[in-house]
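Chemist: Provided below for reference: sequence and predicted model.
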Amino acid sequence: MATISALLALCTACGSVTGNAESAGGSTGNTVPESSPVAHATTPGTTTGDTTVTPAPAPPAGLAVGALFSGDSHFCTASVIHSPAGNVVLTAAHCLSDGSGAEVREDLTFVPGYHDGAEPVGRWTVTETVIPAGWSSDSDPDLDFAFLIVHQDGNPASVESVAGANLLGHNRGFSHEVTVSGYPDSQDAPLVCHSTSSEFTTYQEQVACPGFTNGTSGGPWVTDVDPATGYGTVIGVIGGYQEGGDTADLSYSAYFDSDIQHLFDSIGSR
């Protein structure tokens, strides 16, 4: 069950709404349904026909992105961020709160690598939410990001140790080749889009990806992906302007600057 963090002067917690990642038109990137993240059994270093099988990264990189559930229904997307304790997950603030002093949504769980009903490393309970004060009080779209602290009952391991994690990036500029992932609330598998981000306003960025409708909010924008591991650096999440956009072809994100880094740093080793 989510608990509210009072974090410096920067963050408070409140509100509740479902995710929204319908966004406003433009040229499209290349979107494909993601294949199952569950690894097939192979023998490292063996050769089959013209294909050489090499050791896969462990844990599989596809597990770092997952679905955010309320009860039995997923409504937003989230992803694991590398942190000292390995318990931090990133999503959009509007997935947790509609701002203006409302309460934070409770009884949330995160399922890394969720795919067609499969939960490869189980469900992780959201035990704490970390939301910018500017979102909680004013629904500032330039602060539409939030962190979750998650744990699994009876399991001392961190979510990062079993699902892997991306790095958090800030002040990286606007133009990047990005991989955007999200779970439409009408589907049980994520969409994955490869596109290029660009500046929308001083504190907002945009990316053209078709099919990113309700439920994909909070989906990470990952750049500098290491081909050897599949992990990279998150520079945005679907949200921001119009809570992600009002058509399915163009999505937005608050620009990740020092505000998100300060919010992340306030978590410490939790």
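Modeler: Cool, got the structure. Numbers count the residues shown, from 1 in each chain.
Chemist: C-alpha only now, for contacts and for neighbours.
Modeler: Fine.
Chemist: all helices for the stretch 1-150 of the chain, in order.
Modeler: 133-138 (DSSP state H, counting those that start in this stretch).
Chemist: chain center to the longest strand anywhere in the chain, what's the gap?
Modeler: The residue-count maximum for a strand in the chain (DSSP state E) belongs to strand 191-201. Computed by Cα atoms, centre = their mean, to the nearest Å, the chain-centroid distance of strand 191-201 equals 14 Å.
Chemist: and here's the other structure:
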Amino acid sequence: MALGQVRITIWAVVAVLLTSAAPSAASKGSSSSNVTIHRDSITHAADKYVREYWTADRIANIEHDPIAKEVAAIPADERARGAEFDGSAVLQSSIGRLFSTLVDEEDGSETDSSCTATLVTGKNKATIITAAHCMTNFGNVTFTKNNLWIPGFRDGAAPHGRFTVNTIVLSSLWEKGDFSRLSYDHAFLVLNPELDGRTAQQVLGKGQQVGFGRSLSPHRFQFGYPRYASQVPPNPPQSGLPAFVGERLAYCNGTMEHWISGQGLTGLSCAMGGGASGGPHIQDLDLKTGRGTIVAVNSLNDIAKVSGEDMDHLWGASVTDSSTERLFTIAEGIAPRLK
């Protein structure tokens, strides 16, 4: 398996940079002891701009697989590899679609895109976890713009509000790294309050727990808002369904595997593709309460054998180590305020 075959699970691997086109007060990131802290929407003007930027039409026009003309049921033996999640409302509301604008560093062109992020219980009641590459591609020192999180996103609706991003916290080893540092592909984002002044946790309740220091259990669920279905094997039954064009929450579940290229990445045979990046790997999930423990976040697609057949897998960077816990501690200690 060559690294060239690996697909980071946003729509493409692109360099991103922050421009000054929007009235944003985003600051250049500060870096200390392998931690980068980047200020994003920190003014009322920036918050307002981002909210107005993400219109229903703009969201609908983000690139995705062609929508299926007929919605067919996914065969029972294929559902573990990907299906719409229609269970716990608590779980659905804790996971959301994360919208961003990517800027090509070569020609300056902009592309709207999306990932997945999850609310985690924190002291500031305003912290979500996602993949670092959703905010900045490795090897770059610039970030996405127009970052907006919509928890429980479904069919274009925002049933629990819309939250702009105040601060991004990630490892400087990712920011300055390459494919050899995929284990650092995670980030914590501090959210601004909703328009009524409530934090994300005040709106949604407790978030999910992050399994710092926890050992991995054999079984897990992986969630995301994929805009594409993976194509190995080709033409999977998930292609074009609402949960695989970014409109609804999708999931995979099964027995955890280790990525052949190491770096601590683990995952499942899973048909979720681009857009699922940053989605949580949850173990010990109670489907009645909607609570579980996040042990990794979706990072990349790559092929592995299943019963001798090539199958796309969705691998995730671990978030259980002490260096990730340090990032979280910094993030949950930030009280978001707009100027």
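Modeler: Sure thing, it's come through. Only a predicted model underlies this, so the values are computations on that prediction, with no experimental measurement involved.
Chemist: so who does the residue mapped onto residue 270 of structure 2 from structure 1 touch?
Modeler: Correspondence of residue 270 of structure 2 to structure 1, assessed by TM-score structural alignment: residue 210. Neighbour list for residue 210 of structure 1: 28, 29, 30, 31, 248, 249, 250 [criterion: Cα atoms under 8 Å, 6 or more residues apart in numbering].
Chemist: of the residues you listed, just say which sits nearest to residue 122 of structure 1.
Modeler: Proximity of the contacts of residue 210 of structure 1 to residue 122 of structure 1 (Cα to Cα) peaks at residue 31, which lies at 26.7 Å.
Chemist: which residues does the nearest residue to residue 27 of structure 2 once chain neighbours are set aside contact?
Modeler: Excluding the flanking residues, the one nearest residue 27 of structure 2 by Cα to Cα, 6 or more residues apart in numbering is residue 39, at 5.2 Å. If a contact means Cα under 8 Å, 6+ apart, then residue 39 of structure 2 has 25, 26, 27, 28, 29, 166, 167, 168 as its contacts.
Chemist: burial check on the fourth one, number of neighbours?
Modeler: By that I understand residue 28 of structure 2. 15 (other Cα atoms under 10 Å).
Chemist: gap between it and residue 95 of structure 2?
Modeler: 28 Å (Cα to Cα, to the nearest Å).
Chemist: structure 2: which residue goes with residue 102 of structure 1?
Modeler: Using TM-score structural alignment, residue 102 of structure 1 pairs with residue 141 in structure 2.
Chemist: which residues are in contact with the aligned partner of residue 292 of structure 2 in structure 1?
Modeler: Using TM-score structural alignment, the partner of residue 292 of structure 2 in structure 1 is residue 232. By Cα under 8 Å, 6+ apart, the contact list for residue 232 of structure 1 reads 166, 167, 222, 223, 224, 225, 226.
Chemist: gap between residue 79 of structure 1 and residue 160 of structure 1?
Modeler: 10 Å.
Chemist: packing partners for the longest strand of structure 1?
Modeler: strand 30-33, strand 176-182, strand 204-208 (3 or more Cα pairs under 8 Å, 6 or more residues apart in numbering; DSSP states H and E).
Chemist: quick one: contacts for the spatially most central residue of structure 1?
Modeler: For structure 1, the residue nearest the mean C-alpha position is residue 78 (3.1 Å; Cα atoms, centre = their mean). Going by Cα under 8 Å, 6+ apart, residue 78 of structure 1 touches 65, 66, 67, 68, 89, 90, 91, 92, 110, 218, 219, 220.
Chemist: go again using 6 Å as the cut-off
Modeler: 66, 90, 91, 218, 219 (Cα atoms under 6 Å, 6 or more residues apart in numbering).
Chemist: now swap in residue 100 of structure 2 and tell me
Modeler: 112, 113, 114, 145, 146, 147.
Chemist: trace residue 265 of structure 1 over to structure 2, please.
Modeler: Match for residue 265 of structure 1 (TM-score structural alignment): residue 329.
Chemist: what does the helix or strand where its match lies rub up against?
Modeler: Element membership of residue 329 of structure 2 [criterion: DSSP states H and E] is helix 322-332. Residues outside helix 322-332 of structure 2 that contact it (Cα under 6 Å, 6+ apart): 122, 123, 124.
Chemist: only whichever of these are buried, select them in ChimeraX.
Modeler: Buried residues within the contacts of helix 322-332 of structure 2, by 16 or more other Cα atoms under 10 Å, are selected in ChimeraX with:
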select :122,124
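Chemist: I'd like to check what contacts stretch 271-290 of structure 2. Which residues are they?
Modeler: With Cα under 6 Å, 6+ apart, stretch 271-290 of structure 2 has contacts from 9-11, 81-82, 88, 90-91, 114-117, 130-131, 220-230, 291-299.
Chemist: what subset of those is buried?
Modeler: 9-11, 81-82, 90-91, 114-117, 130-131, 220-230, 291-299.
Chemist: returning to what we had before: who's more crowded, residue 79 and residue 160 of structure 1?
Modeler: residue 79 (32 against 23).
Chemist: show me what residue 114 of structure 2 aligns to in structure 1.
Modeler: So, by TM-score structural alignment, residue 114 of structure 2 is matched to residue 75.
Chemist: ok, for that match, nearest residue in space, not its chain neighbours?
Modeler: Per Cα to Cα, 6+ apart, closest to residue 75 of structure 1 is residue 215, 4.7 Å.
Chemist: surely the one you found is within a strand?
Modeler: No - under DSSP: H, G, I helix; E, B strand; the rest coil, residue 215 of structure 1 falls outside any strand and is assigned coil.
Chemist: from residue 92 of structure 1, how far off is it?
Modeler: Applying Cα to Cα to residue 215 of structure 1 and residue 92 of structure 1 gives a distance of 11 Å.
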